[in-house]
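A.B. asks: My questions concern the predicted model and sequence given below.
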Amino acid sequence: MSRPTDVQQVTAFWRELGLPGLVDVHTHFMPEPVMTRVWEYFDAVGPLTGQSWPITYRMGEEQRLDRIRAFGVRAFTAMVYPHKPAMADRLNSWAADFAARTADCLHTATFYPEPEAPSYVPRAIAAGAQIFKAHLQVGGYDPNDPLLDDVWGTLRDNGTPIVIHCGHSPVAGAHTGPRPVTRLLERFPGLRLVIAHMGHPDYPAFLDLADRHPDVRLDTTMAFTDFAERDAPFPYEERHRLRDLGDRILFGSDYPNIPYAYDHALHALARLDLGDDWLRAVCHDNAAKMFVLP
């Protein structure tokens, strides 16, 4: 008997929970030249990490959209991020157009520490941006750069969530780890940060951060999967904290840039054995509430 397809596995997962589908807060849709360069990075990251990173869903944009919709993902993001100046505003223009022609995409935007950022971030919000992405590793910047002070203030005042890749995975950067983000939240309490990848590999430190800051959330992107557990497993003694923070954990997948099938991310959550109510909240309800989905 053949193994069920990834689509069958995913849809069975949320139907058995009685959900109307999934909400995935960490997916990547980008201009095709940028996506190609991202895939080239992952093709080369194996020698750096000692673990190859094949892109499971390396396909055209329309095929990627068809597949994520077939999974039953009700809403997803288009996480874009710059690695140099004069790039973020162009990415925001592309992401605004993508959201306009993709009704189930949560309008996503980004920024970079540059003099223009305090102008284009409010412009992106006015255009309908619902969530931002900050990537400290790829961008190579300190979130406490003074050029970003007005940006953080604007995002805090608007209550706009920011998915922030601030952990050391897959390769540590000059400004990754809990310390820069701890300082950022001390300076801008109330920021609605969503810690990407649960802060992998520094899980306890980022859980501590969430304990201290009630507006901080964490996304499950790649965490708890066999891929992530191999080198930096989630500490078993910290598992009860996932239940305690169950209303502030959001499902994320990193689709399409994952080295395994989409359903594995869901089954990795299920095997934590935190209960169906926890799974329903993480895989759908928390994000549906955040983004006021019907």
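C.D. replies: Alright, I've got the coordinates.
A.B. asks: Could you use CA atoms for every contact and neighbour count after this?
C.D. replies: Noted.
A.B. asks: ok but G153 is inside a strand, no?
C.D. replies: No: with DSSP: H, G, I helix; E, B strand; the rest coil as the criterion, G153 is helix rather than part of a strand.
A.B. asks: That one reaches P189, doesn't it?
C.D. replies: No: using Cα atoms under 8 Å, G153 and P189 do not qualify as a contacting pair, with a distance of 9.8 Å.
A.B. asks: residues bridging contact with those two, i.e. touching both?
C.D. replies: Residues touching both G153 and P189 by Cα atoms under 8 Å, 6 or more residues apart in numbering: none at all.
A.B. asks: count of neighbours near D231?
C.D. replies: By other Cα atoms under 10 Å, 12 other residues sit near D231.
A.B. asks: For it, give its distance to M87.
C.D. replies: In this structure, D231 and M87 are separated by 33 Å, where distance is defined by Cα to Cα, to the nearest Å.
A.B. asks: this is the other structure I want to compare:
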Amino acid sequence: MPAVSAIPEVAADEAYLAAFRQRLGLPGLVDVHTHFMPHRVLRKVWAYFDDIGPMTGRPWPITYRADESVRLETLRRFGLRAFTALVYPHRPEMAAWLNEWTAEFAEQVPECLHTATFFPEPTAADYVRTALERGAQVFKAHIQVGAYDPRDPLLDPVWGMLSDAGVPTVIHCGSGPAPGVFTGPGPVAEVLDRHPRLPLIVAHMGMPEYTEFLDLADRFTGVALDTTMAFTDFAEIDVPFPAADRQRLVDVGDRIMFGSDFPNIPYPYRHAFQALERLELGDEWLRRVCYRNAAERFGLA
């Protein structure tokens, strides 16, 4: 695996992000959508992205494919004050041991928010309760990969606990890059109807159902969105953000948080910030999205 200096984009990323932080007067950046996971699991994720090109007709090169230590040092050089270790199970009897791994990872990596996950199974309430007792700060749910219904009765006590604890879940529930049986705003809206205070961070701005997930944010004050891949050249080719909804990004600007999908992105890390800048929504909006909203959410301010 390459060293940090051997990843071609890192030096340019570092210079751009240093200037970006200085211009906005930010002490650092927060990325709520980064992936750190056991190596054998990450290897399978990378294999999926290596194969997605033949499936979609568009290559998906992983720009920051490197050893874990290199990836950590890369984010530190970028000025990240906090980031996540988003893991997600695709079958039963997987989430609990992933939570053990992420708990140990968070102990070893002070910048990493203690991340956990779950799956609809009889033991879910027990291991989610354990994760909360151990200090989990954020959870991850991947409706597309897990191919499960968020309305599953086995998850109802989980949503209730997370609502009561006020601990957010980064949830991939939009239908991109490919729709799943239970993706889209409908199932999540029903969960929110049952748990209206549930804090959710909708991944990828709900791509491609941007408008519908902004509607959910209007209805439920606990719903936030992360910017992962949205507005980038890569996403705009197939699923452009609706121009008619641009003002709504300002209206809900206190509930949008920067996310990247690092390391599994097919372009330089800095491009995600450049894509936000070219929205021309103002420096204060950028300050909130790239740092302050998440810093307040996770007690970093």
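C.D. replies: Good, I have the coordinates. Please read all numbers here as calculations on a predicted model, not as lab measurements.
A.B. asks: Need the TM-score between these chains.
C.D. replies: For this chain pair, the superposition-based TM-score is 0.98 by TM-score structural alignment, normalised by the length of structure 1; 293 aligned residues with a Cα RMSD of 1.2 Å.
A.B. asks: Show me where the stretch 1-150 of structure 1 has its strands.
C.D. replies: Across the stretch 1-150 of structure 1, reading from the start of the chain, the strands by DSSP state E, counting those that start in this stretch fall at 22-24, 73-77, 105-106, 108-110, 131-135.
A.B. asks: Check which helices and strands the third one sits against.
C.D. replies: Put plainly, it is strand 105-106 of structure 1. strand 73-77, helix 88-100 (3 or more Cα pairs under 8 Å, 6 or more residues apart in numbering; DSSP states H and E).
A.B. asks: against structure 2, where does it fall?
C.D. replies: Residue correspondence for strand 105-106 of structure 1 in structure 2, counting by TM-score structural alignment: residues 112-113.
A.B. asks: Next, count neighbours for the counterpart of H165 of structure 1 in structure 2.
C.D. replies: Under the alignment (TM-score structural alignment), H165 of structure 1 maps onto H172 of structure 2. Burial of H172 of structure 2 is recorded as 22 neighbouring residues (other Cα under 10 Å).
A.B. asks: got the contact list for H172 of structure 2?
C.D. replies: With Cα under 8 Å, 6+ apart as the criterion, the residues that contact H172 of structure 2 are 141-144, 202-204, 206.
A.B. asks: on that earlier part again, most packed of the strands of the stretch 1-150 of structure 1?
C.D. replies: The densest packing among those, expressed as mean neighbour count by mean count of other Cα atoms under 10 Å, is seen in strand 108-110 with a mean of 29.
A.B. asks: And for that one, what's in contact with it?
C.D. replies: With Cα under 8 Å, 6+ apart, strand 108-110 of structure 1 has contacts from 77-82, 88-89, 91-92, 95-96, 99, 121, 124, 129-134.
A.B. asks: nearest spatial neighbour of the aligned residue in structure 2 for D202 of structure 1, skipping sequence neighbours?
C.D. replies: Using TM-score structural alignment as the criterion, D202 of structure 1 maps onto E209 of structure 2. Using Cα to Cα, 6 or more residues apart in numbering and skipping the chain neighbours, the partner closest in space to E209 of structure 2 is G174 (6.3 Å).
A.B. asks: ranges for the strands of the stretch 151-300 of structure 2?
C.D. replies: According to DSSP E, counting those that start in this stretch, the strands that the stretch 151-300 of structure 2 contains are 169-172, 200-202, 223-226, 256-257.
A.B. asks: mind listing the helices for the stretch 1-150 of structure 1?
C.D. replies: Assignment of helices within the stretch 1-150 of structure 1 using DSSP state H, counting those that start in this stretch yields the ranges 6-16, 32-49, 61-70, 88-100, 117-126, 136-139, 149-158.
A.B. asks: can I get those in JSON lines with mean neighbour count?
C.D. replies: Shown next, in JSON lines, are the helices of the stretch 1-150 of structure 1 (neighbours: other Cα atoms under 10 Å):
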{"stretch": "helix 6-16", "mean neighbour count": "17"}
{"stretch": "helix 32-49", "mean neighbour count": "13"}
{"stretch": "helix 61-70", "mean neighbour count": "15"}
{"stretch": "helix 88-100", "mean neighbour count": "19"}
{"stretch": "helix 117-126", "mean neighbour count": "18"}
{"stretch": "helix 136-139", "mean neighbour count": "22"}
{"stretch": "helix 149-158", "mean neighbour count": "18"}
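A.B. asks: Pipe those into TSV and attach distance to A281 of structure 1 per row.
C.D. replies: Formatted as TSV, the helices of the stretch 1-150 of structure 1 follow (distance: least, Cα to Cα, whole Å):
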stretch	distance to A281 of structure 1
helix 6-16	11
helix 32-49	31
helix 61-70	20
helix 88-100	25
helix 117-126	27
helix 136-139	28
helix 149-158	24
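A.B. asks: for those helices, which one sits closest to A265 of structure 1?
C.D. replies: Closest approach to A265 of structure 1 among the helices of the stretch 1-150 of structure 1 is made by helix 6-16 (9.6 Å; Cα to Cα).
A.B. asks: For the closest one, grab the matching residue range in structure 2.
C.D. replies: Residues 13-23 of structure 2 are where helix 6-16 of structure 1 lands, counting by TM-score structural alignment.
A.B. asks: contact partners of that stretch?
C.D. replies: The set of residues that contact stretch 13-23 of structure 2 without belonging to it, under Cα under 8 Å, 6+ apart, is 27-29, 77-79, 268-270.
A.B. asks: To D244 of structure 1, which of the strands of the stretch 1-150 of structure 1 lies closest?
C.D. replies: Proximity to D244 of structure 1, assessed across the strands of the stretch 1-150 of structure 1 by Cα to Cα, is greatest for strand 22-24 (20.8 Å).
A.B. asks: Give me the mean distance between that closest one and structure 2.
C.D. replies: When structure 2 is superposed, strand 22-24 of structure 1 averages 0.4 Å from its matched positions, counting by mean Cα distance after the TM-score superposition for structure 1.
A.B. asks: who does that strand touch, helix- and strand-wise?
C.D. replies: Counting contacts by 3+ Cα pairs under 8 Å, 6+ apart, the secondary-structure elements packed against strand 22-24 of structure 1 are strand 73-77.
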